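S.K.: Take a look and give me a structure for this.
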Amino acid sequence: MSAPPFVTAPPLSGVPHGFFGREGGVSLPPFDSLNTGLGSDDGAEKVRENRRRAADALIEGAPLVGLYQVHSPDVVIVTEPWDEDGRPKADALVTKTPGILLGILTADCAPVLLADREAGVVAAAHAGWRGAIGGVTDKTIGAMLKLGADPRRIHAAVGPCIAQKNFEVGEDMLAPFIEEDPANARFFREGARGKAHFDLESYVAARLAGAGIGTVWLAGEDTYGQPERYYSYRRATHEEAPDNGRQISLIGIAPEAR
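M.R.: Alright, predicted model coming up:
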């Protein structure tokens, strides 16, 4: 059995990590094939097998720790694994415990993986627009600092997410960003239908840079526009699909790093 394909970020080289897509799993249509979303109508055993395949591609046999994601800025520091039924409601994970993989699910939102190799601290964050403006990346970095990380040493990678050209938004979303900072207008542009389009990837990158992160890498992969490679909640909505899968992004510390 070959490992499912995944994207890696050069600045995180040497740290077990990967942004997985929808390829290389066991789920049948319409979830084909690496659906890792426990909340979908896909069979639970298939989802668990897909999650295991992704985890084993990075650290074989490592426990995978995830969350019940709620589009919040909340962060959990992980010291030991928990059962999937005991997942806390939050949107970011931080650890300095070797041998654990942190997992974030997305289907258009931005997955963010971070690492300070010297301090031995890694993190994973789920940044939808609500979590992003709410400060999920800022709070993730703050939790990393509590474990000994230094923002000047932290490298961050923003994985596949919906591209601006496909992210049409209403005035109700535009308003809080402009209220936060009028300079945020640069992350919006008018689309073909005269409505604003939001650049989630660039906004998340700007928040990371503004928090003092010196290296921010962008995958530049559009989840909406690549149906063969990625799940997309918005695309599924436009296609009136009854359900949609989720891709997973993982990061951890190799056991030998003790």
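S.K.: CA only for contacts and neighbour counts going forward, please
M.R.: Noted.
S.K.: quick one: the helices in the stretch 101-250 of the chain?
M.R.: Assigned by DSSP state H, counting those that start in this stretch, the stretch 101-250 of the chain shows helices spanning 129-134, 136-146, 171-180, 200-210, 233-238.
S.K.: Show me what the fourth one is in contact with.
M.R.: Pointing back at helix 200-210 there. 109-110, 127-129, 132, 137-138, 156, 158, 161-164, 187, 215-216, 218, 220 (C-alpha atoms under 8 Å, 6 or more residues apart in numbering).
S.K.: for comparison, sequence B:
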Amino acid sequence: MTLIPIQAENLSRLPGVRHAFFTREGGVSEGLYKGLNCGVGSNDDVKAVAENRRRASEWLGGTSDRLITLYQVHSDICLRADEPFADRPQADATASETSGLILGVLTADCAPVLLADAEAGVVGAAHAGWKGALRGVVESTVSEMVSLGATREKIAAAVGPCIAQPSYEVGPEFKETFQKEDWSFDRFFTPGQGGRFQFDLKSFVAERLAQAGVGSIETAPHDTYADPERFYSYRRVTHEGEGDYGRMLSAIMLDPA
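M.R.: Just a heads-up that it's a prediction; the model follows:
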């Protein structure tokens, strides 16, 4: 099966920048990981994961030995990347000005965010679950890009496929966590059933990008929970009682020199 990634219009218009929000289509993994599982932290066959990562890197025009993914811990930590790391450092975002270096994040409901200032030649990638987004991973990524020469208003950012508000039911204590940070965050919640709420992660991340001064913001309309044929979903497999789940790769890079 052919890889069929999703691309954002604002990033696609940028010269010298390549990106993709890969779906689970086109991979070699089998069973509950069926498809393009790129998560080295899953219990999938390591050879299958390596082949999936090779295919994704090749689709972008790069090589898998130049693909960076992190040991994601829902933090606000963004690391500068000049070369592939010797291991998987604990962090949730990277920024780089190095051509041919593929910055990747792995998700299965959390929001992947890809960013670029084509004029400055700086790109970034962030894993934004609710904890990381609330802690400031978006702001950390933009700040690190600026330190590399990017200009906030010239940065284009895209929020890729993630769990959508109709599928993201949370309890009142979850909402209270956001209200304690800022009462205005109440607007990202709508009433659900039985005293629960529906959280809009996608809009929350987009708002954080706007507050960080990013000039162009685009959000993908897809719901990872509601589309098992195209997307892995942690919440879905939890509800179905499955033991593990695949991870989708979202990646960005500057054209190889």
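S.K.: re the thing from before, show me just the buried residues among the contacts of helix 200-210 of structure 1.
M.R.: Using 16 or more other C-alpha atoms under 10 Å as the burial test, those include 109-110, 127-129, 132, 137-138, 156, 158, 161-164, 187, 215-216, 218 as buried.
S.K.: Now, those that are in strands?
M.R.: Those of these mapping onto strands are A110, A127, A156, V158, T215, V216, L218, per DSSP state E.
S.K.: Wait, the fifth one touches V158, no?
M.R.: No: in this structure, T215 of structure 1 sits apart from V158 without contact. The criterion is C-alpha atoms under 8 Å, and the distance is 10.9 Å.
S.K.: related to what we said a few turns ago, include distance to T95 of structure 1 when you put the helices of the stretch 101-250 of structure 1 into a markdown table, please.
M.R.: Listed next are the helices of the stretch 101-250 of structure 1 as a markdown table, based on distance: least, C-alpha to C-alpha, whole Å:
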| stretch | distance to T95 of structure 1 |
| --- | --- |
| helix 129-134 | 20 |
| helix 136-146 | 8 |
| helix 171-180 | 30 |
| helix 200-210 | 19 |
| helix 233-238 | 29 |
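S.K.: Mean neighbour count, these: which tops it?
M.R.: Highest mean neighbour count among these (mean count of other C-alpha atoms under 10 Å): helix 136-146, with a mean of 21.
S.K.: so that one versus helix 200-210, what angle?
M.R.: Relative orientation of helix 136-146 of structure 1 and helix 200-210, computed by axes from the mean of the first three to the mean of the last three C-alpha atoms, to 10 degrees: 40 degrees.
S.K.: Output the contacting helices and strands for helix 136-146 of structure 1.
M.R.: Counting by 3 or more C-alpha pairs under 8 Å, 6 or more residues apart in numbering; DSSP states H and E, the packing neighbours recorded for helix 136-146 of structure 1 are strand 75-78, strand 92-95, strand 121-127, helix 200-210.
S.K.: let's see 10 Å
M.R.: strand 75-78, strand 92-95, strand 110-116, strand 121-127, helix 129-134, helix 200-210 (3 or more C-alpha pairs under 10 Å, 6 or more residues apart in numbering; DSSP states H and E).
S.K.: quick one: the second one to chain centroid distance?
M.R.: A distance of 12 Å separates the C-alpha centroid of strand 92-95 of structure 1 from that of its chain, computed with C-alpha atoms, centre = their mean, to the nearest Å.
S.K.: average offset between it and structure 2?
M.R.: Following the fit onto structure 2, the mean deviation recorded for strand 92-95 of structure 1 is 0.3 Å by mean C-alpha distance after the TM-score superposition for structure 1.
S.K.: now that strand: which residue numbers in structure 2?
M.R.: Using TM-score structural alignment, strand 92-95 of structure 1 lines up with residues 93-96 of structure 2.
S.K.: just to revisit the earlier point, shared neighbours of T215 and V158 of structure 1, anything?
M.R.: L114, A205, L208 (C-alpha atoms under 10 Å, 6 or more residues apart in numbering).
S.K.: Adding distance to E49 of structure 1, write these out as TSV.
M.R.: What follows is the shared contacts of T215 and V158 of structure 1, written out as TSV (distance: C-alpha to C-alpha, whole Å):
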residue	distance to E49 of structure 1
L114	26
A205	32
L208	33
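S.K.: do you know how far the residue positioned nearest the centre of structure 2 is from E30 of structure 2?
M.R.: For structure 2, P112 is the residue whose C-alpha lies nearest the centre (C-alpha atoms, centre = their mean; 1.4 Å). Distance, P112 of structure 2 to E30 of structure 2, using C-alpha to C-alpha, to the nearest Å: 24 Å.
S.K.: returning to what we had before: of the helices and strands packed on helix 136-146 of structure 1, which is nearest S249 of structure 1?
M.R.: S249 of structure 1 lies closest to strand 110-116 among these, at 6.6 Å (C-alpha to C-alpha).
S.K.: what's the angle between the closest one and helix 200-210?
M.R.: Counting by the same axes, to 10 degrees, strand 110-116 of structure 1 points 30 degrees away from the direction of helix 200-210.
S.K.: mean deviation of strand 110-116 of structure 1 from structure 2?
M.R.: Mean for strand 110-116 of structure 1 is 0.2 Å (mean C-alpha distance after the TM-score superposition for structure 1).
S.K.: now that strand against strand 121-127, angle please.
M.R.: Per the same axes, to 10 degrees, the angle that strand 110-116 of structure 1 makes with strand 121-127 is 170 degrees.
S.K.: V47 of structure 1 reaches G37, doesn't it?
M.R.: Yes: using C-alpha atoms under 10 Å, V47 of structure 1 makes contact with G37 at a distance of 6.6 Å.
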